[in-house]
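> pasting the structure only:
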């Protein structure tokens, strides 16, 4: 699970939960096949489609030099009906 960094919970992604779509930030080097395998094994779900996009770079200034903040790739995953991913633990 080191490829999947964390689930994304924003206003838009909460609306997507109604359509059985989940959003995760993942490692930039990982591809769709790896992420699909990990999510299907870890959460025991079936995925119908996946969309991905890279987040825009953010400038970061350290002293006199300027660089870019390391950004992640965001995956929007659509599950088959009847499947769901628990985003919060029930403890």
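That came in fine, so what should we check first? Bear in mind the structure is a predicted one, so any value in this text is a computation, not a measurement.
> Please make it C-alpha for all contacts and neighbour counts, starting now.
Noted.
> Which strands or helices does the host helix or strand of residue 53 pack on?
Secondary structure assigned from DSSP states H and E places residue 53 in strand 47-54. Secondary-structure packing of strand 47-54 (3 or more C-alpha pairs under 8 Å, 6 or more residues apart in numbering; DSSP states H and E): helix 32-43, strand 73-79.
> buried residues in that strand?
Within strand 47-54, the residues scored as buried using 16 or more other C-alpha atoms under 10 Å are 47, 50, 52.
> Give me the next element, helix or strand, following that strand.
Next along the chain after strand 47-54, taking DSSP H and E as the criterion, comes strand 58-62.
> wait, what's in contact with the closest residue to residue 73 other than its chain neighbours?
Closest residue in space to residue 73, ignoring its immediate chain neighbours: residue 54 at 4.5 Å, by C-alpha to C-alpha, 6 or more residues apart in numbering. By C-alpha atoms under 8 Å, 6 or more residues apart in numbering, the contact set of residue 54 is 28, 71-74.
> Comparison target, given below:
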């Protein structure tokens, strides 16, 4: 999936896994409905709800007085229906 950047692994996202909620970094142009449909089709799950938020870019100054702008990001939290899950890590026992 080209619009789904990656899964966010942080302290909060790990706590949300206990409530069957998954956090993704997504493309800025996607709507909640489009992302919901993509996740349902790609992972073969049923989505109960979505929450999204835009994370503003930060600008910092370097020693040479140039401003560096970081890229804006969009975060999506997906709540799945019962008995559905998205495997984050596949364990390989050899």
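Perfect, I can see it now. Since this is a predicted model, take the numbers as computed values, not measurements.
> nearest spatial neighbour of residue 70 of the first structure, skipping sequence neighbours?
Computed as C-alpha to C-alpha, 6+ apart, the closest residue to residue 70 of the first structure that is not its neighbour in sequence is residue 57, at 7.3 Å.
> these two touch, right, the one you found and residue 68?
Yes: using C-alpha atoms under 8 Å, residue 57 of the first structure is in contact with residue 68, at 6.2 Å.
> what do the two both touch?
Counting by C-alpha under 8 Å, 6+ apart, residue 57 of the first structure and residue 68 have no common neighbour.
> what about residue 15 of the first structure, helix or strand, and which?
According to DSSP H and E, residue 15 of the first structure maps onto helix 11-17.
> which residue is nearest the centroid of the second structure?
Centrality entry for the second structure: nearest residue to the mean C-alpha point is residue 24, 0.9 Å, by C-alpha atoms, centre = their mean.
> so what corresponds to that residue in the first structure?
Aligned by TM-score structural alignment, residue 24 of the second structure pairs with residue 24 of the first structure.
> in a strand, that's where that match is, yeah?
Yes: secondary structure of residue 24 of the first structure (DSSP: H, G, I helix; E, B strand; the rest coil): part of a strand.
> Show the contacting residues for the residue nearest to it when sequence neighbours are not counted.
The shortest distance from residue 24 of the first structure to any non-neighbouring residue, by C-alpha to C-alpha, 6+ apart, is to residue 7 (4.2 Å). Shown in contact with residue 7 of the first structure (C-alpha under 8 Å, 6+ apart): 22-25, 87.
> now, the most widely separated pair of these?
Spatially, the most separated pair among these is 25 and 87, at 13.5 Å (C-alpha to C-alpha).
> Please report the distance of the residue with the largest distance to the centre of the first structure from residue 19 of the first structure.
What lies farthest from the middle of the first structure is residue 64; by C-alpha atoms, centre = their mean that is 33.5 Å. As judged by C-alpha to C-alpha, to the nearest Å, residue 64 of the first structure and residue 19 of the first structure stand 46 Å apart.
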